[in-house]
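Novice: here are the coordinates; sequence isn't available:
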């Protein structure tokens, strides 16, 4: 299950991201409305947590554009606006649910589960390429010979590779998508996690490999 969080308050965003990761969700964070639309256009997300008061483009405008464009992604509005009229406007614009700040973490997780429940029953939770399968619910990477549970960061990297097979993904893109634009993590952490994944693919006797391309990034390809 992959979630996009659009929240411009950085401290709150980090807290929610940590909460999502602890509950085994894969998530990306953005900090303004234009960035949210760009990510939704390029990425494959199962749900959107959307703040209303954001720079560049407010949350309602983001929601309106999504619905007008035919995007039916489940949307949970998360905002400090608590007036009934604000809730009605958000729901009438196309939100699936509305949660006001401050909120309890159990309630947030319950609302996410409720909002995405129909998605999980209708959409497969597995990605397959070559002889390996990635279960997006359990973080389990498997082959006909064995299986292994990936850590959260390993899972996010493998998911990105498997959603874009044979496409070259730069180290910078891994860093931005998984650790965030404002992260102070150095680029070599990407190489470390790719090394972990290569070892696990070898242990699984996978017929795919993470191939490096000089100055161009990495791609998941079927072994020759």
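Specialist: The structure has been received and is ready for your questions. Just so you know, these numbers come straight off a predicted model, no measurement behind them.
Novice: contacts, neighbours, all on C-alpha from now
Specialist: Noted.
Novice: quick one: residue 110 from residue 99, how far?
Specialist: The gap separating residue 110 from residue 99 is 11 Å, by Cα to Cα, to the nearest Å.
Novice: quick one: which of those two has more around it?
Specialist: More crowded of residue 110 and residue 99, by other Cα atoms under 10 Å: residue 99, with 20 against 10.
Novice: leaving out chain neighbours, which residue sits closest to that one?
Specialist: What sits nearest to residue 99 in space, not counting adjacent residues and going by Cα to Cα, 6 or more residues apart in numbering, is residue 78, at 5.0 Å.
Novice: one more structure, for comparison:
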């Protein structure tokens, strides 16, 4: 999961970013509201954590602009204003949740997980495809109860695909997600990781299919199916 964190307090922002990264999430930290309005920025993220008290362009203005542009990603507001009117204003402007500072990091993480589940129409932190089960809370993939070991990049790619079973995930989206680990991550790198997972998953009853010119889709393999590098 990739999270946009907009927080002008450097120490707080760094602390939150590190806590989220320990969960295996990728975090982009911005300190100004104006930067959060950069064209093309928002399509890269699954969630946003937005401080209301930003310098220059404040968080409420950023939120309203995002929603006016039709951006639907879940947004959790951080605010030092423990006033009912401020909380109501934020929710009415399009926020999905809020936390009042100071807050506990474990609560922030729990709320973000809940927002992600709600956005995906899930009621638990597990994604299931055939005999494969992906535990999002513990970052573990299992097959019939046996753990399947994955590298961090393999896990992130598996999560992207299993969140959209049967639907195409574009190469551009995969590059955007995994490039936070490598500045030179490319479409060729995507093909390498897809090839690795494909060879492992086909033995587990799951196929990763290439949709030429678009990207990849994961689904249960048909009986006797073998999906090769170009399948």
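Specialist: Perfect, thanks for sending it. Model, not experiment: these values are computed from the prediction.
Novice: so the residue nearest to residue 99 of structure 1, which of the three states?
Specialist: On the three-state scheme (DSSP: H, G, I helix; E, B strand; the rest coil), residue 78 of structure 1 is labelled strand.
Novice: so which residues of structure 2 form strands?
Specialist: Using DSSP state E, the strands found in structure 2 span residues 2-6, 26-30, 47-51, 75-79, 97-100, 126-129, 132-135, 140-143, 146-148, 169-170, 206-211, 215-220.
Novice: could you dump these into JSON lines and include mean neighbour count and distance to residue 61 of structure 2?
Specialist: Below are the strands of structure 2 laid out as JSON lines (neighbours: other Cα atoms under 10 Å; distance: least, Cα to Cα, whole Å):
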{"stretch": "strand 2-6", "mean neighbour count": "22", "distance to residue 61 of structure 2": "13"}
{"stretch": "strand 26-30", "mean neighbour count": "18", "distance to residue 61 of structure 2": "15"}
{"stretch": "strand 47-51", "mean neighbour count": "25", "distance to residue 61 of structure 2": "11"}
{"stretch": "strand 75-79", "mean neighbour count": "23", "distance to residue 61 of structure 2": "12"}
{"stretch": "strand 97-100", "mean neighbour count": "18", "distance to residue 61 of structure 2": "16"}
{"stretch": "strand 126-129", "mean neighbour count": "17", "distance to residue 61 of structure 2": "35"}
{"stretch": "strand 132-135", "mean neighbour count": "20", "distance to residue 61 of structure 2": "36"}
{"stretch": "strand 140-143", "mean neighbour count": "17", "distance to residue 61 of structure 2": "38"}
{"stretch": "strand 146-148", "mean neighbour count": "13", "distance to residue 61 of structure 2": "44"}
{"stretch": "strand 169-170", "mean neighbour count": "18", "distance to residue 61 of structure 2": "31"}
{"stretch": "strand 206-211", "mean neighbour count": "22", "distance to residue 61 of structure 2": "40"}
{"stretch": "strand 215-220", "mean neighbour count": "20", "distance to residue 61 of structure 2": "35"}
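Novice: quick one: those as CSV, columns for distance to residue 68 of structure 2 too.
Specialist: Shown next, in CSV, are the strands of structure 2 (distance: least, Cα to Cα, whole Å):
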stretch, distance to residue 68 of structure 2
strand 2-6, 18
strand 26-30, 21
strand 47-51, 16
strand 75-79, 14
strand 97-100, 18
strand 126-129, 32
strand 132-135, 34
strand 140-143, 37
strand 146-148, 43
strand 169-170, 26
strand 206-211, 33
strand 215-220, 30
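Novice: for residue 87 of structure 2, which of those is the nearest?
Specialist: Comparison of the strands of structure 2 against residue 87 of structure 2 by Cα to Cα identifies strand 97-100 as nearest, at 7.4 Å.
Novice: what about that closest one, distance to the chain center?
Specialist: The chain centroid and the centroid of strand 97-100 of structure 2 are separated by 19 Å under Cα atoms, centre = their mean, to the nearest Å.
Novice: same check, this time on stretch 59-73 of structure 1
Specialist: Remark: stretch 59-73 of structure 1 is offset 18 Å from the chain centroid, using Cα atoms, centre = their mean.
Novice: understood, closing this out.
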